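[1] I need the structure of the sequence given here:
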Amino acid sequence: MDFKDYYKILGLERGASEDDVRKAYRKLARKYHPDVSKEADADARMREINEANDVLRDKEKRAAYDQLADHVARGGSPDGGFQPPPGWDEGFEFHRGPNAGPADHAEFSEFFSSLFGAAERRGAQRRNYRARGEDHHAAIEIALEDAIKGAEREITLRSQEIDEQGRPQWKTRTLSVKIPAGVHPGQFIRLAGQGMPGHGGEPPGDLYLEVRIAPHKLYRIEGRDLYMTLPVTPTEGALGAKVQVPTPTGGIVEVTVPPNARNGLKLRLKERGLPGKPPGHLYLLLEIALPPADSEAARKAYEQLAQAAPFNPRRHLGV
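    Below is the predicted model of the structure:
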């Protein structure tokens, strides 16, 4: 068996670019394709051209072939009796899919089969492998209002997949996701069949979306409970008052602030948190907001208060 010079078959130099390979192949294919060629050896020449193109347009095959060609040039196959040396393809993996090109490997030469035939057999074994597709995981961030009421959203995901030639590539897809009411941070939404494809006719895996809830300007989430800071005036805190409070569902409720309420007092609005079984609660944390002494009238009011109700908040410190 002789060593085949694929560059010579396509009329190229060793350093030819991918574009050079493509142009050379097209030019020769137009000349020798059996449907149009009048050359007596058109069939044989076309098989050689297809074979050379199959190797030189594939980066992995070409790199392995070039390495082997260097071995032959150093005298690695004397007297024309070429045999690929053991381990010549170590570090390379060859793939072929149904869209790899016009070449038919079954018609390729013994030389080609001796180099890449084992890889073809490994590919066939992989095609006979049966297994359910792998599950994939991703994250989705939603608004608090969506978690409470439920919603339907479109999300765009990027994932790395293996193409039909065995090369990794980034793929973008858009999915419609139904967000159930009452979903909470850390919960997973399962999208059946949206994971990796199965092998050998087995079903694809699933996609699991981890729910994250975007920070809200009013509410903080702890489990199914919601927390909100409720500012009240010193008068409302001291004398008690009824104040209006917005709820996560968009409504407004009236809340009673008890007399002598202190900073940090917690008021509970039952079952006003995230829906569920059981539903969460909404907790209001009182914050005494002091009016600014930015006018003469405000300063006099503070002075009168200090005289009418002397108060030492540091008495427990012993000073």
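[2] can we go C-alpha only for contacts and neighbour counts from here?
    Will do.
[3] just checking, what packs against the lengthiest helix in the chain?
    If you go by DSSP state H, the chain has its longest helix at helix 110-128. For helix 110-128, there is no helix or strand it packs on, judged by 3 or more CA pairs under 8 Å, 6 or more residues apart in numbering; DSSP states H and E.
[4] got the buried residues for that helix?
    Neighbour counts over helix 110-128 (16 or more other CA atoms under 10 Å) mark 111-112, 115-117, 119-120, 123 as buried.
[5] Please provide the structure for the following sequence as well, for comparison with the first:
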Amino acid sequence: MMAAPPRDFYEILGVPRGAGQEEVQSAYRKLARAYHPDINKDPGAEDRFKEISEAYSVLSDPGTRRRYDAFGADFRQVPEDVDPETWARARAGRGRRAGSGARAGAGAGPGGPAGFGEGADFEELLEGLFGGRAGRAGRGWGPIPGADQEAEIELTVEEAYRGGRRSITVGGRRIEVNMPAGVTDGQRIRLAGQGGRGSDGAAAGDLYLIVRIAPHRRYRVEGRDIHVHLPVSSWEAALGASVAVDTPGGEAKVKVPAGTSSGRRLRLRGRGMPNPRGTPGDLFAEVRIMVPPTLSEQERRLFEQLAAASEFDPRRGR
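    Below you'll find the predicted structure:
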């Protein structure tokens, strides 16, 4: 029984071959969320997730993607110095010699490599390209280092603040990552030797993780600074108070000066994102004055007395 050819990576992500990096990234993130084994408990979800991750790891790297577009499913095996046009002509010639059983190579797009016959052998094709210089199993051009790869890792604000160990799946491989505390959105983290595998004993490439901080219902992160809303009562704002504010590092106290209005930002130095190599960010608490949704009889009387006694006009600011 003949083995099925590998699925096309563009087909796996559901994007056209001319898709830009943002479109590839968007498709990957959507599919990864849908099929992540921690979320999707379907028996086939993990295999689908591995397939999606491998497709993204190839198409997200410009260099690796160019080789995939040129050589299709054989892109990992073809030596770096092979010209794509020479490769296409060699495949076409062997495909014709293989007879009517020739079929299109997996991953070859429009205008790409021609058919590679059933009877043709990958190593024989390489020998034909190099006139026997290559030899069997890749001898002749020497070890080929693995390609560098990129992948995204999404963290909550709390995870980015604390750091710690995370498990991710890239190209079907599960990798343990020790995230440093205080990583920021867009930061690249290099994992040496965790990229594409080399051939003939050559070193593997590196894996670069790009940090993405997920939207949070309470915190907004800008660089290393964290912004949060601080609800206070009308009397706390008028009289001043020391109130608690939640931060990713735990509860902190902030002094609300007397006469504070909504929108005022109170700064807590050093309570933003940690910085292992320098000054940590700050936390900015934006005051929001809240009033009771319903008033007791006593509260109503007191507010009425205040309204009668006060000459303050908020529309005029005095």
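[6] Work out the TM-score between the chains.
    Here the TM-score for the pair of chains, by TM-score structural alignment, normalised by the length of the second structure, is 0.57; 209 aligned residues with a CA RMSD of 3.3 Å.
[7] what's the distance between residue 217 of the second structure and residue 182 of the second structure?
    19 Å (CA to CA, to the nearest Å).
[8] Among those two, which residue is more densely surrounded?
    Remark: of residue 217 of the second structure and residue 182, residue 182 carries more neighbours, 21 against 7, as counted by other CA atoms under 10 Å.
[9] pretty sure the more buried one belongs to a helix, no?
    No - according to DSSP: H, G, I helix; E, B strand; the rest coil, the state of residue 182 of the second structure is coil, so it is not within a helix.
[10] which residues touch it?
    Listed by CA atoms under 8 Å, 6 or more residues apart in numbering, the contact set of residue 182 of the second structure reads 160-163, 224, 273-276.
[11] could you redo the last one with a cut-off of 6 Å?
    With contact set as CA atoms under 6 Å, 6 or more residues apart in numbering, residue 182 of the second structure has these partners: 160-161, 273-275.
[12] What range does whichever helix or strand comes after the longest helix of the first structure cover in the second structure?
    Proceeding N to C from helix 110-128 of the first structure, the next assigned helix or strand is strand 136-142, under DSSP states H and E. The aligned range for strand 136-142 of the first structure in the second structure is 149-155, by TM-score structural alignment.
[13] And for stretch 23-37 of the first structure?
    Going by TM-score structural alignment, stretch 23-37 of the first structure lines up with nothing in the second structure.
[14] Isn't residue 239 of the second structure up against residue 257?
    No - the criterion here is CA atoms under 6 Å, and residue 239 of the second structure misses it with residue 257 at 7.6 Å.
[15] Name the residues that touch the match of strand 136-142 of the first structure?
    Stretch 149-155 of the second structure is touched from outside by 195, 207-214, with contacts defined as CA under 6 Å, 6+ apart.
[16] Mind listing what's buried along it?
    Burial within stretch 149-155 of the second structure, assessed by neighbour count using 16+ other CA under 10 Å, is assigned to 149-153, 155.
[17] and if you look at stretch 284-301 of the first structure?
    The neighbour-count check on stretch 284-301 of the first structure (16+ other CA under 10 Å) flags 284-288 as buried.
[18] Could you do stretch 308-319 of the first structure as well?
    Under the neighbour-count criterion of 16+ other CA under 10 Å, stretch 308-319 of the first structure has nothing buried.
[19] tell me what the host helix or strand of residue 172 of the first structure is packed against?
    Of the helices and strands defined by DSSP H and E, residue 172 of the first structure is found in strand 168-179. With contacts taken as 3 or more CA pairs under 6 Å, 6 or more residues apart in numbering; DSSP states H and E, strand 168-179 of the first structure sits against strand 151-162.
[20] one step back: mind reading off the mean deviation between the match of strand 136-142 of the first structure and the first structure?
    Aligned to the first structure and superposed, stretch 149-155 of the second structure gives a mean residue distance of 0.8 Å (mean CA distance after the TM-score superposition for the first structure).
[21] Compare residue 239 and residue 257 of the second structure and say which is more crowded by neighbours.
    residue 257 (15 against 12).
[22] What is the helix or strand hosting residue 285 of the first structure packed up against?
    Under the criterion of DSSP H and E, residue 285 of the first structure resides in strand 282-288. With contacts taken as 3+ CA pairs under 6 Å, 6+ apart, strand 282-288 of the first structure sits against strand 225-232, strand 266-269.
[23] mind running it again at 10 Å?
    Strand 282-288 of the first structure sits against strand 219-222, strand 225-232, helix 234-239, strand 266-269, with contacts defined as 3 or more CA pairs under 10 Å, 6 or more residues apart in numbering; DSSP states H and E.
[24] returning to that earlier point: closest one of the buried residues of helix 110-128 of the first structure to residue 294 of the first structure?
    residue 123 (80.9 Å; CA to CA).
[25] Can you tell me the SS state at the residue nearest to the closest one when sequence neighbours are not counted?
    Distance criterion CA to CA, 6 or more residues apart in numbering; nearest residue to residue 123 of the first structure, sequence neighbours excluded, is residue 95 at 6.8 Å. Judged by three-state DSSP, the three-state class of residue 95 of the first structure is coil.
[26] Quick check: residue 95 of the first structure vs residue 48 of the first structure, distance?
    For residue 95 of the first structure, the distance to residue 48 of the first structure (CA to CA) stands at 20 Å.
[27] Same question for residue 174 of the first structure.
    For residue 174 of the first structure, the distance to residue 48 of the first structure equals 43 Å [CA to CA].
[28] And the two? Which one has more around it.
    Between residue 174 of the first structure and residue 48, residue 48 has the larger neighbour count (other CA under 10 Å), namely 20 against 10.
[29] Looks like the more buried one contacts residue 111 (just checking).
    No - checked against CA atoms under 10 Å, the pair residue 48 of the first structure and residue 111 is beyond contact range at 11.0 Å.
[30] and residue 216 of the second structure, how many neighbours does it have?
    Look at residue 216 of the second structure: counted by other CA under 10 Å, it has 11 neighbours.
[31] residues touching it, list them.
    156-158 (CA atoms under 10 Å, 6 or more residues apart in numbering).
[32] Where do the helices of the stretch 1-150 of the first structure begin and end?
    Under the criterion DSSP state H, counting those that start in this stretch, helices of the stretch 1-150 of the first structure are mapped to 6-10, 18-32, 42-56, 59-71, 110-128, 144-149.
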